[in-house]
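Enquirer: Need coordinates for the following:
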Amino acid sequence: MRRRQCLTWAKREVGLQCQRRARHDGPHQASFSDRSGTHFEWNDGANRFGYEVHPGTVRYRPGTPSLAYRLGEWTASVLFFGAFGTLMWVIGSPVAAVTYCLVVMLLSVQRPHFVDVGRFTAGVFLVPQRNFPPFFAIGFARYGPEPDAGRSGLQVIIGRRSLMVCALLPRTEWAEFQRRTAERDTARRKDSAR
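Expert: Below you'll find the model as predicted:
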């Protein structure tokens, strides 16, 4: 179910829309920003000065956009970036156009996507904001967070997006992992056959 914002507005002096979900129970609530130290509460039938100020924020965060909005956004981006990529192909070089399209696709990622092929994986994920990644970096992915962990693959960071191609496990551990997986599958099949 999509979140819909309550349509009720605060009194004229405050001028804020209620930031709770539609059809909520209790008084209407609104605050000026995510960092606001206070919020306003009021009831539908109260007088024009009938709001109260309470500590904390209730800033509304909208849910996912509608399908029509997402389709329109996708169509506009395909038309714009496709036209610009085609122009780069004609005027510049095919390599520049392909690189441009790949970078645009990489920067549009909003959540992690990975594809596993045997012992290897390739994917894109967002670097946490607390790490303050550089705008552009090329480096090695490692098997763990320890400084002495072995290198597992290549990693390219553009903004907060990280493109990674690496091995899931070292070659020596991969055979043992496959053996344990096969044993688990065999035991599961025996249990389901009973």
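
Enquirer: CA atoms for contacts and neighbours, from now on please.
Expert: Fine.

Enquirer: Centre of the chain to the longest helix along the chain, how far?
Expert: Longest helix in the chain, counting residues (DSSP state H): helix 67-91. Remark: helix 67-91 is offset 21 Å from the chain centroid, using C-alpha atoms, centre = their mean, to the nearest Å.

Enquirer: list the buried ones in that helix?
Expert: Residues of helix 67-91 classed as buried: 85-86, 88-89 (neighbour count, 16 or more other C-alpha atoms under 10 Å).

Enquirer: cool, stretch 111-127 as well?
Expert: Buried, per 16+ other C-alpha under 10 Å, within stretch 111-127: 122, 124-127.

Enquirer: now, which of the residues you listed lie within strands?
Expert: 122, 124-126 (DSSP state E).

Enquirer: and which of the buried residues of helix 67-91 is nearest Thr99?
Expert: Thr99 lies nearest to Gly85 out of the buried residues of helix 67-91, by C-alpha to C-alpha, at 9.2 Å.

Enquirer: How many residues are close by the closest residue to that closest one other than its chain neighbours?
Expert: Closest residue to Gly85 apart from its sequence neighbours, by C-alpha to C-alpha, 6 or more residues apart in numbering: Ala97 at 5.0 Å. Counted with other C-alpha atoms under 10 Å, residues neighbouring Ala97 total 20.

Enquirer: next up, for comparison:
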Amino acid sequence: MNYSWEDGATIAEHRLLSGTVFYRSPFWSASTAYRAGEPTASLVTALGLWWLSSLTTALVFLALDLLLSVRRPHFFDVGRFTAGIWPVSPTARAPIIGLGWMLHGEDRTAPKAGLELVIGRVSVAAYALMRRKEWAEYKLKRAKGLAGMVD
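Expert: Modelled structure (predicted):
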């Protein structure tokens, strides 16, 4: 709820209006400082690794740091193939590192769709969304559907 006063009204003569009220948080708050501190610490650590060891070590550290900081799923689709990164379910036991197959279906005898790599609490995979035959049928049905919409 928010309060509304008419011109010249006292504080006792206000009306309660329903609606959403948005409050802007200050530019520099504790949460903003914390969120800015994480990448700063990562960059300082990477610069230290570069200075002490090599550029390759620093880049590997940054890549792993970005990989392990994933909080929500991200996917990139190209035709019938997709690559994605997502956090592992909090109820699942997280291995230190794991390599497995993505399957087309629920049972273990389903055809393989692609590879999955699990590092800690993050899963990375590249796989086909559909098998070739299914993809050809899907494209044909989609083309017919689009042609029907044009007519």
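
Enquirer: TM value for the aligned chains?
Expert: Scored against TM-score structural alignment, normalised by the length of the second structure, the superposed chains reach a TM-score of 0.71; 125 aligned residues with a C-alpha RMSD of 2.2 Å.

Enquirer: picking that back up, which bit of the second structure covers the next helix or strand after the longest helix of the first structure?
Expert: Downstream of helix 67-91 of the first structure, the next assigned helix or strand under DSSP states H and E is helix 94-107. Alignment of helix 94-107 of the first structure against the second structure: residues 55-68, by TM-score structural alignment.

Enquirer: Identify each buried residue in that stretch, please.
Expert: In stretch 55-68 of the second structure, counting by 16+ other C-alpha under 10 Å, buried: 57-58, 61-62, 67-68.

Enquirer: any chance of those residues in a markdown table, plus distance to Lys139 of the second structure?
Expert: Compiled in a markdown table, the buried residues of stretch 55-68 of the second structure are given as follows (distance: C-alpha to C-alpha, whole Å):
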| residue | distance to Lys139 of the second structure |
| --- | --- |
| Thr57 | 44 |
| Ala58 | 44 |
| Phe61 | 41 |
| Leu62 | 40 |
| Leu67 | 34 |
| Leu68 | 36 |
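
Enquirer: Pull the distance from the match of helix 94-107 of the first structure to the chain's centre.
Expert: 18 Å.

Enquirer: measure the residue opposite Leu169 of the first structure in the second structure once aligned to Gly84 of the second structure for me?
Expert: Leu169 of the first structure maps onto Met130 in the second structure, with residues paired by TM-score structural alignment. According to C-alpha to C-alpha, to the nearest Å, Met130 of the second structure stands 15 Å off from Gly84 of the second structure.

Enquirer: same question, Arg142 of the second structure
Expert: From Arg142 of the second structure to Gly84 of the second structure the distance is 24 Å (C-alpha to C-alpha).

Enquirer: do the same with Ser54 of the second structure
Expert: 29 Å.

Enquirer: repeat for Leu62 of the second structure
Expert: In terms of C-alpha to C-alpha, Leu62 of the second structure sits 19 Å off from Gly84 of the second structure.

Enquirer: just Val150 of the second structure next, same as before
Expert: 34 Å.

Enquirer: For the aligned partner of Glu183 of the first structure in the second structure, the count of nearby residues, please.
Expert: By TM-score structural alignment, Glu183 of the first structure lines up with Lys144 in the second structure. Using other C-alpha under 10 Å, Lys144 of the second structure is surrounded by 11 other residues.

Enquirer: For stretch 77-92 of the second structure, grab the matching residue range in the first structure.
Expert: Against the first structure, stretch 77-92 of the second structure falls on residues 116-131 (TM-score structural alignment).

Enquirer: end-to-end on that stretch?
Expert: OK, stretch 116-131 of the first structure end separation, C-alpha to C-alpha: 26 Å.

Enquirer: Burial check on the match of Leu169 of the first structure, number of neighbours?
Expert: 14.
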